[in-house]
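# no letters, just coordinates:
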């Protein structure tokens, strides 16, 4: 009997809409307040066939599996079937000791949802490539000791610009807030000139990052313009003077 070949494609949440993926997750991130008993995430199967999903959390290892899960969370149900054109709720429950996590800033974890498509009985004896899609979203654990609102905290971001060599610019971005700052894109702007970072990213709480760009802008005043992702997954333009 010929075996079905399985290829595991580890796809990020940006690839959820690919032709192989039937599962759609509501929201691009999860905020888990310390005071919450649980947080519910809704998923839907937009395909024409049932799929099985398996869910777990990790602390940042993109190669993690349910057996190596090292995050203090449980997902209920951890394995379930989702019928076509129907939905399923996943409940995330914090199972760790809140005292072992920072009390003055967010902690970030990652929820993995592995989508396993169904195989019809007549396909069992066929050579068939099956794509298993892994959806991966950030989970921010927010301790109750943080009093500052995220929207206000963004106003405290700061940045400085300096030249490196003859044709490079260094941007030092400081995040003095207790929140992770996630952004889809960022650019240095001065008048009609701009330099694109060409990528998104995330700046951890109470930390800084250095970015090196090719070229420079000569106009004044210059600013760092970031497309920041808010708690609901929406976009917010945040400008920081340089």
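Perfect, I can see it now. These numbers were taken from a predicted model, which means no experiment stands behind them.
# C-alpha from now on. contacts and neighbour counts both.
Will do.
# so which bits of the longest strand anywhere in the chain are buried?
Using DSSP state E, we find that the single longest strand of the chain is strand 129-142. Using 16 or more other Cα atoms under 10 Å as the test for burial, strand 129-142 gives 130-142.
# same question for stretch 57-74.
57-59, 65, 69-71, 73-74.
# check stretch 186-206 too.
Quick answer for stretch 186-206 (16+ other Cα under 10 Å): 186-190, 194-195, 203-205.
# need these in TSV (columns: secondary structure and distance to residue 50).
Listed next are the buried residues of stretch 186-206 as TSV, based on DSSP: H, G, I helix; E, B strand; the rest coil; distance: Cα to Cα, whole Å:
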residue	secondary structure	distance to residue 50
186	strand	40
187	strand	43
188	strand	47
189	strand	48
190	strand	52
194	strand	47
195	strand	46
203	strand	38
204	coil	39
205	coil	41
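# dump the residues you listed to CSV, plus distance to residue 233.
Below are the buried residues of stretch 186-206 laid out as CSV (distance: Cα to Cα, whole Å):
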residue, distance to residue 233
186, 17
187, 20
188, 23
189, 24
190, 28
194, 25
195, 25
203, 16
204, 17
205, 19
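# what about the helices in this structure?
For the chain, helices defined by DSSP state H occupy the ranges 150-153.
# I figured residue 28 hits residue 139, correct?
No: in this structure, residue 28 is not within contact of residue 139 by Cα atoms under 8 Å, at 9.4 Å.
# so residue 159 sits against residue 176, correct?
No: Residue 159 is beyond contact range of residue 176, at 11.2 Å (criterion: Cα under 8 Å).
# before we move on, back to that, now do the longest strand of the chain: everything it contacts.
Identification of contacts with strand 129-142 by Cα atoms under 8 Å, 6 or more residues apart in numbering yields 4-13, 15-16, 20-21, 28-34, 105-117.
# next one: stretch 205-216
For stretch 205-216, the surrounding residues in contact (Cα under 8 Å, 6+ apart) are 105-106, 163, 167-181, 195, 197, 203.
# alongside the first one, take a look at this:
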């Protein structure tokens, strides 16, 4: 099974590298932009829908942060079933995610993993490919999965308001320093700094629970004494949480 899993991944990965050659769109659509796996749940699931006009072969797996890792070598305490499936046009497939308990996860904060979906259309006949000059493409989708233990203080939607922000100067660059005292990951869609009436984009992503990080401010080389920060955080459902902080 592992050999088959690895062989399929390598085959699809080679095809997937061709996707940069011309614009195209994936047919497989996920039911959410993120997954929240609560400790009290025996398992959780996500729905895959084939919106295209052809069947698609789909491979699913979870990784712990390395997007280039071979699925057959990844060691995560979760199973995704079925790992490989064929989804007919206009049909769907539910993928079940189960915590195996093979690794003890922290109780005072969330843990993060990534759910991967790799799809490839059915192989066309060589004659059709040559005649129509068609390039077949594979597509990969990768979304976050948060494992949420019970008993964390506060709620995920309150977490962005509890972040501690400051302006700092590091390595010749102005940065927004963010401290997250909560047990929840906080992901951002956008962070913007306003200094003297001028807005500056911030290269933001995510702040880990009980952690801190620096976001580089575009267009600034020195940290301002005063600034306003506007952020758009992302909730469990992919929606927006707007906030503003004056420093």
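Everything's here; your move. The shown structure was predicted, so the numbers you read here are calculated from the model rather than taken from an experiment.
# TM-score of the superposition?
With the length set by TM-score structural alignment, normalised by the length of structure 1, the two chains reach a TM-score of 0.84; 230 aligned residues with a Cα RMSD of 2.9 Å.
# returning to that earlier point: in strands, which of the buried residues of stretch 57-74 of structure 1 fall?
Per DSSP E, the subset of these in strands is 57-58, 73-74.
# quick check: the two most widely separated of those?
58 and 74 (10.6 Å; Cα to Cα).
# relative to residue 175 of structure 2, how far out is residue 122 of structure 2?
47 Å (Cα to Cα, to the nearest Å).
# looking at the two, which has the bigger crowd around it?
Using other Cα atoms under 10 Å, the more surrounded residue of residue 122 of structure 2 and residue 175 is residue 175, with 25 against 12.
# so what does that one match up with in structure 1?
Under the alignment (TM-score structural alignment), residue 175 of structure 2 pairs with residue 170 in structure 1.
# for the nearest residue to its match once chain neighbours are set aside, the count of nearby residues, please.
Nearest residue to residue 170 of structure 1 in three dimensions, chain neighbours excluded: residue 212, at 4.5 Å (Cα to Cα, 6 or more residues apart in numbering). Using other Cα under 10 Å, residue 212 of structure 1 has 15 neighbouring residues.
# map residue 212 of structure 1 onto structure 2.
Match for residue 212 of structure 1 (TM-score structural alignment): residue 216.
# do I have it right that residue 91 of structure 2 meets residue 49?
Yes: using Cα under 8 Å, residue 91 of structure 2 makes contact with residue 49 at a distance of 6.0 Å.
# of those two, which one has the most company?
residue 49 (18 against 14).
# which residue sits closest to the aligned residue in structure 1 for that one, ignoring its sequence neighbours?
Using TM-score structural alignment, the partner of residue 49 of structure 2 in structure 1 is residue 44. Of all residues not flanking residue 44 of structure 1 in the chain, residue 87 sits nearest, at 4.1 Å (Cα to Cα, 6+ apart).
# pretty sure the one you found contacts residue 47?
No: Residue 87 of structure 1 is not in contact with residue 47 according to Cα under 8 Å; the separation is 11.1 Å.
# more neighbours, the two?
The neighbour comparison of residue 87 of structure 1 against residue 47 (other Cα under 10 Å) goes to residue 47, with 19 against 16.
# measure that one to residue 28 of structure 1 for me?
Distance from residue 47 of structure 1 to residue 28 of structure 1, by Cα to Cα: 20 Å.
# how about residue 73 of structure 1?
Residue 73 of structure 1 is 18 Å from residue 28 of structure 1, by Cα to Cα.
# quick one, what contacts the aligned residue in structure 2 for residue 28 of structure 1?
If you follow residue 28 of structure 1 across to structure 2 using TM-score structural alignment, you land on residue 33. Residue 33 of structure 2 is in contact with 143-144, 237-238, counting by Cα under 8 Å, 6+ apart.
# show me the subset of these that structure 1 keeps too.
Using both residues aligned by TM-score structural alignment, their matches' Cα atoms under 8 Å, structure 1 keeps these contacts from the contacts of residue 33 of structure 2: 143-144, 237-238.
# ok, so of the residues you listed, who is nearest residue 225 of structure 2?
residue 238 (33.4 Å).
# for the residue mapped onto residue 143 of structure 1 from structure 2, which non-adjacent residue is closest in space?
Counting by TM-score structural alignment, residue 143 of structure 1 corresponds to residue 149 in structure 2. Spatial nearest neighbour of residue 149 of structure 2, excluding adjacent residues (Cα to Cα, 6+ apart): residue 39 at 4.8 Å.
# residues near that neighbour, how many?
15.
# quick one: contacts for it?
147-150.
# number of residues surrounding the alignment partner in structure 2 of residue 101 of structure 1?
Counting by TM-score structural alignment, residue 101 of structure 1 lines up with residue 105 in structure 2. Other residues near residue 105 of structure 2 come to 14 when the count uses other Cα under 10 Å.
# again, but for the one 10 residues further on
As a burial measure, the neighbour count of residue 115 of structure 2 was computed by other Cα under 10 Å and equals 19.
# give me the aligned partner of it over in structure 1.
By TM-score structural alignment, residue 115 of structure 2 lines up with residue 111.
# next one: its match from residue 178 of structure 1, what distance?
Taking Cα to Cα, one finds residue 111 of structure 1 at 21 Å from residue 178 of structure 1.
# I'd like the distance between the closest residue to residue 163 of structure 2 other than its chain neighbours and residue 35 of structure 2.
When the adjacent residues along the chain are set aside, residue 163 of structure 2 lies closest to residue 180, with 5.0 Å between them (Cα to Cα, 6+ apart). Distance, residue 180 of structure 2 to residue 35 of structure 2, by Cα to Cα: 21 Å.
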